[in-house]
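> requesting a structural model of the entry that follows:
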Amino acid sequence: MDVSEAVGAGGLADDRALLGRTSTAERVADILRTRIAEGYFPPGTRLSEDGIAGALGVSRNTLREAFRLLTHERLLVHELNRGVFVRVLAVDDVDDIYRTRGLVECAVVRGLGQPPFSLDGLVATVAEGEAAARADDWRGVSTANIHFHRELVALAGSARTDELMRSVLAELRLAFHVVDDPRALHEPYLVRNREILDALRAGERATAERLLARYLDDSRARVTAAYTRAVEARTGPTD
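As a prediction, this is how the structure comes out:
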């Protein structure tokens, strides 16, 4: 899949205003990371330097630095003499992402201080997911679910942990975009997000951690199985 000169029309050109006068590789990377997470650039997409640089109004050197940053985050890969592509995850990558999530997210809940906690962000994301479900917008449910887990980790008050999870969750969405049935993938977790929120509201951190650990184990099994089926449907069975 190749995204070339047409990439700017109605797409990245709309993001140009976000760069303002202080255009930097980091801000370009932020825009591209968001677009990748939204599925605008699906896994396997070749990114055109000319198309993207023109759409955003940045130099090719700035764009290449943004590509380098996102390659370091494992969202892009550079293939010699072919170009830069949105990464296609291996099944083992999906499993490893969930191991990382379990280590970080459960540790955040376990390490929370005494209630009351500031749960406004979690409340908003639960409502966001439920509204998307009512509208039959299952990609929107997926986005709300990612937001829920980012807000959960944000309870730690750690910029470094926030940055880590932003990268991990963006990488996970590369798997979500390959799966053909987002409703089956995400619907079961709407109720479970609310259960975790309710436990935290009640100050029951141990209960919230137990619910979260079970949630992540179940989600890992479900996503890994769905991703494996999707990959095999496109490429044939792997040994």
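> use CA for all of it now, contacts and neighbours both
Noted.
> now for the biggest helix by length in the chain, which elements pack on it?
Criterion DSSP state H: the longest helix present in the chain is helix 205-235. Identification of packing neighbours for helix 205-235 by 3 or more C-alpha pairs under 8 Å, 6 or more residues apart in numbering; DSSP states H and E yields helix 91-110, helix 159-176, helix 182-186, helix 188-201.
> which of these sits closest to R222?
helix 182-186 (7.2 Å; C-alpha to C-alpha).
> ok, and for that closest one, which residues are buried?
182, 185-186 (16 or more other C-alpha atoms under 10 Å).
> got it, and stretch 65-72?
Per 16+ other C-alpha under 10 Å, stretch 65-72 contains these buried residues: 65-71.
> check stretch 20-28 too.
23-28.
> from the residues you listed, which is closest to S48?
Looking across the buried residues of stretch 20-28 and measuring by C-alpha to C-alpha, the closest to S48 is V28, at 14.2 Å.
> that closest one should be in a helix, yeah?
Yes - checked against DSSP: H, G, I helix; E, B strand; the rest coil, V28 lies within a helix.
> from G20, how far off is the residue nearest to it when sequence neighbours are not counted?
Once flanking residues are discounted, V28 sits nearest to A66: 6.0 Å by C-alpha to C-alpha, 6 or more residues apart in numbering. In this structure, A66 and G20 are 16 Å apart, going by C-alpha to C-alpha, to the nearest Å.
> what do you get for D217?
Taking C-alpha to C-alpha, one finds D217 at 42 Å from G20.
> again, but for L89
33 Å.
> cool, H149 as well?
30 Å.
> who wins for proximity to D120 among the helices and strands packed on helix 205-235?
Nearest of the helices and strands packed on helix 205-235 (C-alpha to C-alpha): helix 188-201, 10.2 Å.
> now that closest one, how far from the chain's geometric center?
20 Å (C-alpha atoms, centre = their mean, to the nearest Å).
> same thing with stretch 26-33?
14 Å.
> equivalent analysis for stretch 15-29, please.
20 Å.
> gap between the two ends of it?
End to end - C-alpha to C-alpha - stretch 15-29 spans 12 Å.
> now the buried residues of helix 182-186 in a markdown table, with distance to R160?
Converted to a markdown table, those look like this (distance: C-alpha to C-alpha, whole Å):
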| residue | distance to R160 |
| --- | --- |
| P182 | 30 |
| L185 | 29 |
| H186 | 27 |
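> now the second one, please; I'll put the structures next to each other:
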Amino acid sequence: MEPKDPIGELADDRALLGRTSTAERVADILRTRIAEGFFPPGTRLSEDSIGGALGVSRNTLREAFRLLTHERLLVHRLNRGVFVRVLAVDDVADIYRTRRLVECAVVHALGEPPFAVDGLAAAVAEGEGAARAGDWKGVSTANIHFHRELVALAGSARTDELMRGVLAELRLAFHFVDDPRGLHEPYLVRNREILDALRSGDRDRAEQLLARYLDDSRTRITDVYAKAVDDPEP
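So this is what the prediction gives:
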């Protein structure tokens, strides 16, 4: 597939800002683009290019950068600019600890079935379609969507906001995987198994499947990541 131009893609997001553009809206767009893999770790973010694509002022963009730096997605380097952060191995392990705490708690706390799984089903179908097309970056994005929809079952805007940042950080680790198919393909089946358990109303089984899934994924990702990077950030 032809690589996409991240700045050109941002221009498509300009309409999302509306007339009352704010730093929070800009940060949300950039967070989403980072989560979807458009800006790899180590990428320098140009104020002129991004501000021009989104049609926002330099001050607004700098505030958005500040927000994302606070979320540990960006890092400011003196006299060099703002860059997409490169995670340390300990960061990856901590991301998975957070995911297990939050995602398993969401499933555990679900009320009585039937559960609203349409968003999960769409993410599963998205991932399977991307796999058939050989688009493993697309599979990775669909997997992020699956877990975002899973957390959305809690009906909590605060939990949704927390996990948007966590999942965007996780995507930074995926860029260092040299075999994306080998990494992501097994989880297509496991996503469907969790979906099927929730569809059948079996919350306990879904929680058990999810816990094993996250434990296995943490081990796999941290092992792969440790071989790919040497803790470039403190």
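> list the TM-score for the superposed pair.
Taking TM-score structural alignment, normalised by the length of the second structure as the basis, the two superposed chains have a TM-score of 0.92; 228 aligned residues with a C-alpha RMSD of 1.7 Å.
> out of the buried residues of helix 182-186 of the first structure, flag the one nearest to V94 of the first structure.
Nearest to V94 of the first structure among these, with distances taken as C-alpha to C-alpha, is L185, at 14.1 Å.
> could you pull up the residues touching that closest one?
L185 of the first structure sits next to 222-223, 226 when contact means C-alpha atoms under 8 Å, 6 or more residues apart in numbering.
> next one: L87 of the second structure
So L87 of the second structure contacts 172-173, 231-233 (C-alpha under 8 Å, 6+ apart).
> what's the match for L56 of the first structure in the second structure?
Mapped onto the second structure by TM-score structural alignment, L56 of the first structure lines up with L54.
> nope, G83 of the first structure is what I was after
Per TM-score structural alignment, G83 of the first structure is aligned with G81.
> cool, and A131 of the first structure?
Match for A131 of the first structure (TM-score structural alignment): G129.
> measure that match to H145 of the second structure for me?
In terms of C-alpha to C-alpha, G129 of the second structure sits 14 Å off from H145 of the second structure.
> which one of those two has more residues nearby?
For G129 of the second structure versus H145, neighbours defined as other C-alpha atoms under 10 Å are more numerous around H145 (23 against 15).
> ignoring the adjacent residues along the chain, who's closest to that one?
That would be A123: by C-alpha to C-alpha, 6+ apart, it lies 5.8 Å from H145 of the second structure.
> list the contacts for the residue nearest the centre of the first structure?
In the first structure, the residue lying closest to the centroid (C-alpha atoms, centre = their mean) is A170, at 2.7 Å. Residues near A170 of the first structure by C-alpha under 8 Å, 6+ apart: 33, 36-37, 75.
> what about K227 of the second structure, how many residues close to it?
Counted with other C-alpha under 10 Å, K227 of the second structure comes out at 11.
> map it onto the first structure.
By TM-score structural alignment, K227 of the second structure lines up with R229.
> and if you look at L209 of the second structure?
Using TM-score structural alignment, L209 of the second structure lines up with L211 in the first structure.
> apart from its chain neighbours, what residue comes closest to that match?
In space, L211 of the first structure is closest to I196, 6.4 Å off (C-alpha to C-alpha, 6+ apart).
> what does that neighbour align to in the second structure?
By TM-score structural alignment, I196 of the first structure lines up with I194.
> who's in contact with R72 of the second structure?
R72 of the second structure is in contact with 85, 169, counting by C-alpha under 8 Å, 6+ apart.
> map it onto the first structure.
Using TM-score structural alignment, R72 of the second structure pairs with R74 in the first structure.
> with distance to R139 of the first structure added, can I get the buried residues of stretch 20-28 of the first structure in CSV?
CSV is the format used below for the buried residues of stretch 20-28 of the first structure (distance: C-alpha to C-alpha, whole Å):
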residue, distance to R139 of the first structure
S23, 30
T24, 30
A25, 28
E26, 26
R27, 25
V28, 24
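> quick one: which of those is nearest to A13 of the first structure?
V28 (12.0 Å).
> how close does that closest one get to R222 of the first structure?
In terms of C-alpha to C-alpha, V28 of the first structure sits 33 Å off from R222 of the first structure.
> and stretch 164-173 of the second structure, which stretch of the first structure?
Under the criterion TM-score structural alignment, stretch 164-173 of the second structure matches residues 166-175.
> sorry, back to before: just give me which of the contacts of L87 of the second structure are shared by the first structure.
Using both residues aligned by TM-score structural alignment, their matches' C-alpha atoms under 8 Å, the first structure keeps these contacts from the contacts of L87 of the second structure: 172-173.
> can you redo the contacts of L87 of the second structure as a markdown table with neighbour count?
Formatted as a markdown table, the contacts of L87 of the second structure follow (neighbours: other C-alpha atoms under 10 Å):
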| residue | neighbour count |
| --- | --- |
| L172 | 23 |
| A173 | 23 |
| D231 | 14 |
| P232 | 10 |
| E233 | 12 |
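> and the contacts of L87 of the second structure, which is closest to A93 of the second structure?
A173 (10.7 Å).
> so how far is D231 of the second structure from that closest one?
Distance of A173 of the second structure to D231 of the second structure, computed by C-alpha to C-alpha: 12 Å.
> likewise H70 of the second structure?
20 Å.
> just S46 of the second structure next, same as before
S46 of the second structure is 25 Å from D231 of the second structure, by C-alpha to C-alpha.
> repeat for A152 of the second structure
For A152 of the second structure relative to D231 of the second structure (C-alpha to C-alpha), the value is 32 Å.
> just G119 of the second structure next, same as before
Applying C-alpha to C-alpha to G119 of the second structure and D231 of the second structure gives a distance of 36 Å.
> contact partners for H149 of the first structure?
E105.
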